[in-house]
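**Student:** Sharing a sequence plus its predicted fold:
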Amino acid sequence: MAPPYSPVSVTGTIAKLYHNSRSLPEEAATSGSSSAPGTFPDNVSRIDIDLSSIQPLNVFPKDIIVSKGVQFPPSARHLQIRFSDPLRTRLLVRPRIAFQLRKSLNDLAFTEVETPILFKSTPEGAREFLVPTRRPGYAYALPQSPQQYKQMLMASGIRGYYQFARFTDFVQLDLEMGFATGEDVMRTVETIISDLTALLEADFTVVEQGGEVYLAPRQSLKATEQDYPAAGSPYATPPFPRMSYEDAMTRFGIDKPDLRIPFEINRLDGLLPQSFVSMITDLDHPVVEGFRFRPSEAEDDIRPVVAKFVDDLMKNLPPALANNPDGAPVALVVDSSKPLRGLAPLGFEGTTALESSNLSQFQDLEDGDVLVFQARQNKPFQGGSTALGTLRTLFYQTAVSKSLLPRDLTFRFLWVTDFPMFTPHDNDSTDPGQGGSAGFSATHHPFTAPLTDADVELLATDPLKARADHYDLVVNGVELGGGSRRIHVARMQEYVMREILKMSDAGVAQFAHLLEALRAGCPPHAGFALGFDRLVAVLTYTDSVRDVIAFPKSMKGEDLTVKSPGRVEEGQLEVYHLALREKK
């Protein structure tokens, strides 16, 4: 008898086939059933066999200990995949999602085109991986995206392009449409997402095992796994709602808001007394914002539970929030047993002003409600989030983990639009931008077109106020992808690079191939790039893309399974005309 987990060859005769059903399985006739090798017949979830023999093929080592919920080290990734149902089923779901996306785009008459994975270094706005060559002083660069190639394809007459493009260890679904606007692209993306969610709802189910929720094929559902209760479809249907960048930052403090979070941010500095404002910040004339967190209803007194929750969360804030130079956040718990119901720092004036305002979430305060306040500089929004926006998301996620709010398994898709075209450089930033001397860089990339004619005029007068025709697809606080209408006129593209971003002649020359393609008569075009790994992770209920990649890299970019990267030997360096420089 072979030890448990050993691979075996089983020989026998089929006795029964059990068809997929939500009820008890029924015996089915075996005649006429057929399937591909290694798979069950269609709609069959179980096969009973009259056993003839079991022959061990290999022996599972005794020194490998397997227990329920075992976590193997990254060096044994093959074992983690083998013994983790959530991980293995996510890897099975991934190609089904890819197949459906490819089918939808093919049905829409898109052409799949493969672009080179060895490119050249160009200042688009992100750091690159260089690939040395045997020619002294020459190197390839791994492309940051197929952006320039796909725009050249638009100039070549390809009306609709797509590609599952790989960059280092991640994959994005890239697409571009000629003679199209951003509206056309957003409608197309909504179509393929709608097709995908229809497939997921038909062929997959949400299950819970060992406290972990994940998506699994219905055919693979085991008796030990249970359907996770859900009311109605978890997927939103198109058209997806839209929100401007300014509106998202104002209401949620983040440019990828999670619409499941049941509380929004309000500006409060006009309602709060100066004595309280001066307690929470040293800024002159700051903006003070806040939100109300209300836990789920409970039969018992919720105040002690909420007080401990808030105390623990505020004591363990990330350093960027706890040490915010604009001032740390303040959280007050409403408690009728305390002076001014726990809102004494606001004073009678501030408490009355809040409760009598037209802000509904600050009216009718109840015991256990939490009021959170944060100050920031009074200047236009820039970047992806404010401190309060980050804290709002942390409050929600922690409250769900502590069962103070219910877990919401729905998917709330959203388009965020009207981003600023340019972003000022942060003095502490290591982002190379586009290498210009303007003091700012393109928010996304320098090929994005201005949103309106008024924004075109702002390029010459006040470029930091110009908006871009850019759109991000967001779901549940995750940016799934982004796209834009492109600049399709060579003179405009060169003007943005040379006159707005102040790129050098050498910098502009690196884009000569693209400028020449635009000059040849490129049609108006727009596109989108969908983070495929993120999409699979979100739809299979995991926060980490490493859970949907068979052999992922660590945070340091290391493959701990095969121990890469490896050291380069002296002989290899000579081949590529490289040398190691000692640190001073």
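**Tutor:** Yes, it's here. Numbers count the residues shown, from 1 in each chain.

**Student:** Please count neighbours and contacts with C-alpha atoms only from this point.
**Tutor:** OK.

**Student:** And the strands in the stretch 401-550 of the chain, which stretches?
**Tutor:** 413-417, 422-424, 440-442, 470-475, 478-485, 525-531 (DSSP state E, counting those that start in this stretch).

**Student:** before we go on, here's another structure to hold up against the first:
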Amino acid sequence: MRFDADLRQRLQFRASIAAFIRSQLSARFTEVETPILFKSTPEGAREFLVPTRKGGYAYALPQSPQQYKQILMASGIKNYFQFARCFRDEDLRADRQPEFTQVDMEMAFATGQTVMNAVERLIKKIHLFCDQKFPNSVSVASISQDDAFFLMPYHHAMSKHGSDKPDLRISGLIHDIGAVIPAQLRDMLTSKSDPMVEAFKFRLNAPPKEVQKFIRKFMDSPEAEPFRSNADGAPGICIFDSTNPIEGLHIFGFEGAEKVKAVWETQSKLPYEDGPTFESNKFFEDGDLLIIQARENLPLSGGSTALGRLRIAIYKAAIAEKLIEPDPSLRYLWVVDFPMFTPDNESDPGQGGTAGFSATHHPFTAPQSAEDVDLLLIDPLKAKADHYDLVVNGVELGGGSRRIHNAEMQKFIMRDILKMSQERIDDFSHLFSALESGCPPHAGFAIGFDRFIAVLTGRESVKDVIAFPKSSKGEDMMVKSPSKITDVELARYHLALADDVSRDTSPDVGVVAEDTITANAIAEKPPTAE
């Protein structure tokens, strides 16, 4: 840090933004610090446990202050905020640390829209503050103070962008082409019997032969390994070339090629699309790159599709090769209409129920409407949550929701829908007591402060805006933590090493790994228990 003036400047910038946020929120919100030593509850992410000298007992570090702030709402604190330290024992990557900071907010007698409006106003004020205070020292892209952030349903984000964190700077949207491609091509793309076949098109600043060289280099790279080995089938690739037979679209056949081109020519402009770019991209030109991918024909779930991840990876690679001009703008949007529940997978612990699915964000999120309450009994996976994510340039800055404020409804979700064990449900008895005492309707939000500062300063890794970040192995290279537990400490806290864990007596070796956003990292959907 002593020899990195840029890092010192970013830390000073971070401190200024924190002070500004505090000054803005203090007028309407009460800043309340909630405990760091909490208890283990199944919110959605893995926890860090803190053993105590009382044998068999441990604290858990909070994934978020979620339950405490809901109790505050039931205790007469109308509007709450804090700069909350949060802890999640998750796999690390460029935008994730085991401990991080949230600007945590909650509002009583508020709807989700009320909270979204408050957050949007705050974000715009922060940008205005940056324009005035840091015109030269820190380059922060300006945003419109008048235009509202775009509102995008989850299903649209997943089907058109292949991600629930859309980057609006990427102009090539995904289209369903399954109905216009020949059956022979479908069989070449995948072994699935009834697949969904989708495609996107990028316009690159290069002739067909250069584009061919670029995409071959990319597909041969380690970055593309997850796409080459996709269980649904490897992607199909076409490069439009008017000098070639069927203009480079020969895999579709003559009739199929015309139908594929018509898919793009008949698209209608979406509100967030740039007019001239949209009109230009409706038609195929020499060097246009067309990527085709099959997938299982199932309802969209999770955080991304294989084609969505490939789209982002190619976009970044094309920028690196100067085939696409980088766009320095910041494009904010709200993603809404999330499903309340998501089918279980191996990477997320969920809430530990036996229903086969878990709460998409956390089990305290309220259903979006009365219709969605009815769907809880009929088809829970079709129920929508009153949840909203704030996204900018493909980065999830934060999430929030309207909460369940009725104890019986909260118990019903955990017991009858998620099918959690009574033992795990009892872990939330403190929350039920608060709700039963009379709790107003409330909603909240949490901004990932580290990510936000990284976005404002144009950094891809949150490590670049933290004074003492952990490495990709979760190690603090300055103080060499985590450290080994001594025999004395094991005895003091009534702990013992498992039989299959050998005590490592070798000296600590620090390994610093570069954190970059890879295709595998993009594929992961972190739980957001705000």
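**Tutor:** Right, received. Where do you want to start? Note that this is a predicted model, so its numbers are computed, not measured.

**Student:** Could you point out which of the strands of the stretch 401-550 of structure 1 sits nearest residue 460 of structure 1?
**Tutor:** Minimum separation from residue 460 of structure 1 across the strands of the stretch 401-550 of structure 1 (C-alpha to C-alpha) falls at strand 422-424, 13.0 Å.

**Student:** Just the element for the residue of structure 1 most remote from its centre, please.
**Tutor:** Going by C-alpha atoms, centre = their mean, the residue of structure 1 most distant from its centre is residue 52, 50.4 Å out. Element membership of residue 52 of structure 1, judged by DSSP states H and E, is strand 44-56.

**Student:** Please apply the same query to residue 185 of structure 1.
**Tutor:** Residue 185 of structure 1 belongs to helix 182-203, assigned by DSSP H and E.

**Student:** Can you give the contact residues for that helix?
**Tutor:** 97, 100-101, 104-105, 177, 217-218, 233, 235, 237-240, 469-471, 483-485, 526-528 (C-alpha atoms under 8 Å, 6 or more residues apart in numbering).

**Student:** the helices in the stretch 401-550 of structure 1, which residues?
**Tutor:** Along the stretch 401-550 of structure 1, counting by DSSP state H, counting those that start in this stretch, helices occupy 453-461, 490-495, 505-509, 512-519, 532-539.

**Student:** Nearest approach to residue 347 of structure 1 belongs to which of these?
**Tutor:** Nearest to residue 347 of structure 1 among the helices of the stretch 401-550 of structure 1 is helix 532-539; the distance by C-alpha to C-alpha comes to 43.8 Å.

**Student:** So which bit of structure 2 is the next helix or strand after that closest one matched to?
**Tutor:** Downstream of helix 532-539 of structure 1, the next assigned helix or strand under DSSP H and E is helix 570-575. Counting by TM-score structural alignment, helix 570-575 of structure 1 falls onto residues 487-492 of structure 2.

**Student:** mean shift between that stretch and structure 1?
**Tutor:** Mean deviation of stretch 487-492 of structure 2 relative to structure 1 after superposition (mean C-alpha distance after the TM-score superposition for structure 1): 0.8 Å.

**Student:** still on that earlier bit, how about the strands of the stretch 401-550 of structure 1 in a markdown table, adding mean neighbour count?
**Tutor:** As requested, the strands of the stretch 401-550 of structure 1 are exported to a markdown table (neighbours: other C-alpha atoms under 10 Å):
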| stretch | mean neighbour count |
| --- | --- |
| strand 413-417 | 24 |
| strand 422-424 | 19 |
| strand 440-442 | 24 |
| strand 470-475 | 24 |
| strand 478-485 | 23 |
| strand 525-531 | 25 |
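
**Student:** Surely residue 228 of structure 2 touches residue 235?
**Tutor:** Yes: contact criterion C-alpha atoms under 8 Å: residue 228 of structure 2 and residue 235 qualify, at 7.2 Å.

**Student:** all helices for the stretch 101-250 of structure 1, in order.
**Tutor:** 147-155, 182-203, 245-252.
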